[in-house]
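Asker: following is a predicted model, sequence given first.
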Amino acid sequence: MRAVIASGAGGPDVLSVAEVPDPIPAPGELVLDVAAAGLNRADLLQRQGFYPPPPGASDVIGMECSGTVRAVGEGVEGWAVGDHACALLAGGGYAAQVAVPAGQVMPVPDGVDLVTAAALPEVACTVWSNVFMVAGLQPGESLLVHGGAGGIGTMAIQLAHALGATVLTTGGTAEKLAACAALGADVTINYRDEDFVEVVKERTEGGADVILDNMGASYLSRNVAALATEGRLVIIGMQGGTKAELDINALLRKRGAVIATSLRARPTEEKAAICAAVVEHVWPLVAAGLVQPIVHGTMPLEEARAAHELMESGDHTGKILLTV
């Protein structure tokens, strides 16, 4: 089968398409004929050599895909050859076929075409697990989303809005902030010329109840300052570095929580539970048109280099997909 491989750690130029062996389903797995694969920020880190796949996972980049069931492994129930599906992957998405544990395979939501469905698994599972399962965002509370125009951000804005929260988001251009407002953001903040801490405090009752952060170290102190009493800061990325000083006194005064989570390296059983929760809680909202996958554009598998360059530039809103 065709798959995107990396000749080593480096820039987008290390990526190329090659022929590799077809996957064979182990017990409890399915093999999908991939229709499309979604790009994620973690893909760039893996290409650069900073985020290797978990033990036993494919070395091929790609953490989500959509496609058609090609083969069903021993012990798998509820799936048949030819079924349409989308899947959360530990790796292997940038390929014509991929093997995946059955618990991480989800039906395509009603009203979503097969290619577009590749934009859903990673963002839906990340947002639902972190914002709702871990941080426990409730109707009437406030959510601050950093980088609202990205794949994670566009999903977080829509889900929080649909479930009755007040949504604030940061972005770097007027166009991106307008897109966030159209998705349901109540307050948009241009981080280039506004202090998000001041805006959050002005527009909420003392701070955000939940903050979803992809920046990490560079935003830590300001995120704590922007938290409401009993607020929850959930860190899911390290674009702004990995080490920072935490003012524990400031956190104690707010009775706040700082939580750092990742999805990719979790045990299969945990990922299956998250996928099941997404199918139960998120897919009905997608089917009803209250939440939609936001796709910036699609590119063929052979243009993986250009797709990575586009993601690194930041000149996109929503998801970038590779089609097979």
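Answerer: Good, I have the coordinates. Residues are numbered from 1 along each chain as shown.

Asker: when you work out contacts or count neighbours from here on, use the C-alpha atoms and nothing else.
Answerer: OK.

Asker: in which helix or strand does residue 299 reside?
Answerer: Residue 299 is part of strand 295-300 when elements are defined by DSSP states H and E.

Asker: now do the helices in the stretch 151-300 of the chain.
Answerer: 151-162, 174-183, 196-203, 220-226, 248-254, 268-281, 283-287 (DSSP state H, counting those that start in this stretch).

Asker: so which of the ones you listed is the most surrounded?
Answerer: helix 151-162 (a mean of 26; mean count of other CA atoms under 10 Å).

Asker: okay, angle between that one and strand 295-300 too, please.
Answerer: Interaxial angle, helix 151-162 versus strand 295-300 (axes from the mean of the first three to the mean of the last three CA atoms, to 10 degrees): 140 degrees.

Asker: number of nearby residues for residue 187?
Answerer: Summarising burial for residue 187: neighbours were counted as other CA atoms under 10 Å, giving 18.

Asker: what about it, distance to residue 98?
Answerer: 40 Å (CA to CA, to the nearest Å).

Asker: now swap in residue 44 and tell me
Answerer: 20 Å.

Asker: looking at the two, which one has more neighbours?
Answerer: More crowded of residue 44 and residue 98, by other CA under 10 Å: residue 98, with 29 against 20.

Asker: in which helix or strand would I find the more buried one?
Answerer: If you go by DSSP H and E, residue 98 is part of strand 97-101.

Asker: packing partners of that strand?
Answerer: Counting contacts by 3 or more CA pairs under 8 Å, 6 or more residues apart in numbering; DSSP states H and E, strand 97-101 packs against strand 29-38.

Asker: elements contacting the strand it packs on?
Answerer: So strand 29-38, by 3+ CA pairs under 8 Å, 6+ apart, packs with strand 64-72, strand 97-101, strand 319-323.

Asker: comparison target, given below:
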Amino acid sequence: MFIKSKGFILPLFLLLFLDSFAQQNEYLLRFKTPKQLHRFLSYSDTFIPLVSAHRGGPVKGFPENCTATFANSIKYNPTIVETDIALSKDSVLVMMHDNTLDRTTTGTGKIDDYTYQELQQLFLEDNDGNQTPYKIETLDEVLKWGKDKVIYNLDVKKGVPMQMIVDAVRRNKAEAYSVIITYNANQAAEVAILAPDLMISVSARGKEDVERMENLGVKAEKMVAFVGVSEPKPEVYQYLHDRKIACILGTMGNIDKSAAAKGDDLYYKLIENGANILSSDRHIEAGIQLMKYADDKKLKSKHIKIRKI
């Protein structure tokens, strides 16, 4: 992938390395319509591999599920932001992975025991347990921030009505940059009924899973397939790609640990093997390898922009 800058054509991989030190750029994903997003996320031979920053890409000083963290993540590469949505006691959609507040905030106890106003008295902590200046945000705040910056992969926690998520996406006109995560065929079918125009992340490991969802009314062209946290057999990738379904491989956990121990070029190899999106806790390291792959293959997209900050 090449970017024109001040009359010169520079490899995106080189820009990425320069940016890792200066951090003067933002890597943006921009879509005007849901159809543009659908085409971008449909598999083809020219699909640009992307990193999905697990829980938004928390690092030291930047907590999970927070727009400040998302803003930090896009300084390194174009980013799909995987982020988690919970429900407060007074039914406000808030960004939180755990059922309890203990690990990620200065509070304790169950999140649904607190009203939104009570949650605003707390501060988020990073993954080392350090207090940050950031507060628990609402889904509305997150969706407003993400326009023309990222693609969201919205992880809906247990007990949160899908209708509320769809309503929030509609309210914020976020259809062109939102994907809703589902964990089984029935959930996928529910989203397909509520919002037939939205992209859905589905759990699919091959033909049987895809056909089950199709029989329930989920269209293959709206699917992005999560294939698990270990590499599937090559025929799984082949089937999904033949259906033009892009594949998300979860590297958080064992694969990320293996890359850290043996070399980050593992991420490059995973894309060569058939993965298209890597959901990673090491979004910076994985993103560098994915941008190198795109550069080596001379892949480009009008939807990926670089902005000076």
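Answerer: Everything's here; your move. Just so it is clear, the structure is predicted and the values come from calculations on it, not from any experiment.

Asker: got a TM-score for the pair?
Answerer: Scored against TM-score structural alignment, normalised by the length of structure 2, the superposed chains reach a TM-score of 0.31; 157 aligned residues with a CA RMSD of 6.2 Å.

Asker: burial measure for the residue nearest to residue 105 of structure 1 when sequence neighbours are not counted, as a count.
Answerer: Distance criterion CA to CA, 6 or more residues apart in numbering; nearest residue to residue 105 of structure 1, sequence neighbours excluded, is residue 87 at 4.4 Å. For residue 87 of structure 1, the count of nearby residues is 31 (other CA under 10 Å).

Asker: residue 87 of structure 1 should be in a helix, yeah?
Answerer: No. Going by DSSP: H, G, I helix; E, B strand; the rest coil, the assignment for residue 87 of structure 1 is strand, not a helix.

Asker: and it, how close does it get to residue 285 of structure 1?
Answerer: Taking CA to CA as the measure, residue 87 of structure 1 falls 18 Å from residue 285 of structure 1.

Asker: cool, residue 162 of structure 1 as well?
Answerer: Residue 162 of structure 1 sits 8 Å away from residue 285 of structure 1, going by CA to CA.

Asker: for residue 44 of structure 1, same thing?
Answerer: Residue 44 of structure 1 sits at a distance of 30 Å from residue 285 of structure 1 (criterion: CA to CA).

Asker: hmm, back to that, turn the helices and strands packed on strand 29-38 of structure 1 into JSON lines, including distance to residue 19 of structure 1.
Answerer: Below are those laid out as JSON lines (distance: least, CA to CA, whole Å):
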{"stretch": "strand 64-72", "distance to residue 19 of structure 1": "18"}
{"stretch": "strand 97-101", "distance to residue 19 of structure 1": "11"}
{"stretch": "strand 319-323", "distance to residue 19 of structure 1": "17"}
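
Asker: out of those strands, which is closest to residue 177 of structure 1?
Answerer: strand 319-323 (16.0 Å; CA to CA).

Asker: and the closest one with strand 29-38, angle?
Answerer: Interaxial angle, strand 319-323 of structure 1 versus strand 29-38 (the same axes, to 10 degrees): 120 degrees.

Asker: and strand 319-323 of structure 1, what does it pack against?
Answerer: strand 29-38, strand 295-300, helix 304-313.

Asker: want to throw those into CSV with mean neighbour count?
Answerer: Formatted as CSV, those follow (neighbours: other CA atoms under 10 Å):
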stretch, mean neighbour count
strand 29-38, 27
strand 295-300, 16
helix 304-313, 16
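
Asker: can you say which of the ones you listed is nearest to residue 16 of structure 1?
Answerer: helix 304-313 (7.6 Å).

Asker: got the angle for that closest one vs strand 319-323?
Answerer: Going by the same axes, to 10 degrees, helix 304-313 of structure 1 makes 180 degrees with strand 319-323.

Asker: for helix 304-313 of structure 1, packing partners?
Answerer: With contacts taken as 3+ CA pairs under 8 Å, 6+ apart, helix 304-313 of structure 1 sits against strand 15-19, helix 41-47, strand 319-323.

Asker: which stretch among those is buried most, on average?
Answerer: strand 319-323 (a mean of 26).

Asker: quick revisit: residue 169 of structure 1: which of the helices and strands packed on helix 304-313 of structure 1 is closest?
Answerer: The closest of those to residue 169 of structure 1 is strand 319-323. By CA to CA, the value is 17.4 Å.

Asker: so the closest one versus strand 64-72, what angle?
Answerer: 40 degrees.

Asker: any chance of JSON lines for the helices of the stretch 151-300 of structure 1, columns distance to residue 209 of structure 1?
Answerer: Formatted as JSON lines, these follow (distance: least, CA to CA, whole Å):
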{"stretch": "helix 151-162", "distance to residue 209 of structure 1": "12"}
{"stretch": "helix 174-183", "distance to residue 209 of structure 1": "19"}
{"stretch": "helix 196-203", "distance to residue 209 of structure 1": "10"}
{"stretch": "helix 220-226", "distance to residue 209 of structure 1": "9"}
{"stretch": "helix 248-254", "distance to residue 209 of structure 1": "11"}
{"stretch": "helix 268-281", "distance to residue 209 of structure 1": "21"}
{"stretch": "helix 283-287", "distance to residue 209 of structure 1": "23"}
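
Asker: quick one: closest of those helices to residue 300 of structure 1.
Answerer: It is, among the helices of the stretch 151-300 of structure 1 and with distance given as CA to CA, helix 151-162, at 19.0 Å.

Asker: now do the closest one against helix 268-281: the angle between them, please.
Answerer: 50 degrees.

Asker: give me the packing partners of helix 151-162 of structure 1, helices and strands only.
Answerer: Checking 3+ CA pairs under 8 Å, 6+ apart, helix 151-162 of structure 1 ends up next to helix 121-127, strand 142-145, strand 166-171, helix 174-183.

Asker: show me which residues of the next helix or strand after the strand holding residue 98 of structure 1 are buried.
Answerer: Helices and strands here follow DSSP H and E; after strand 97-101 of structure 1, the next one along the chain is strand 105-107. For strand 105-107 of structure 1, the neighbour count (16 or more other CA atoms under 10 Å) marks 105-106 as buried.

Asker: which SSE is immediately downstream of the longest helix belonging to structure 2?
Answerer: Taking DSSP state H as the criterion, structure 2 has its longest helix at helix 283-296. Using DSSP H and E, the helix or strand that follows helix 283-296 of structure 2 in sequence is strand 304-308.

Asker: what's the closest non-adjacent residue to residue 38 of structure 1?
Answerer: Nearest to residue 38 of structure 1 is residue 321, by CA to CA, 6+ apart, at 4.6 Å.
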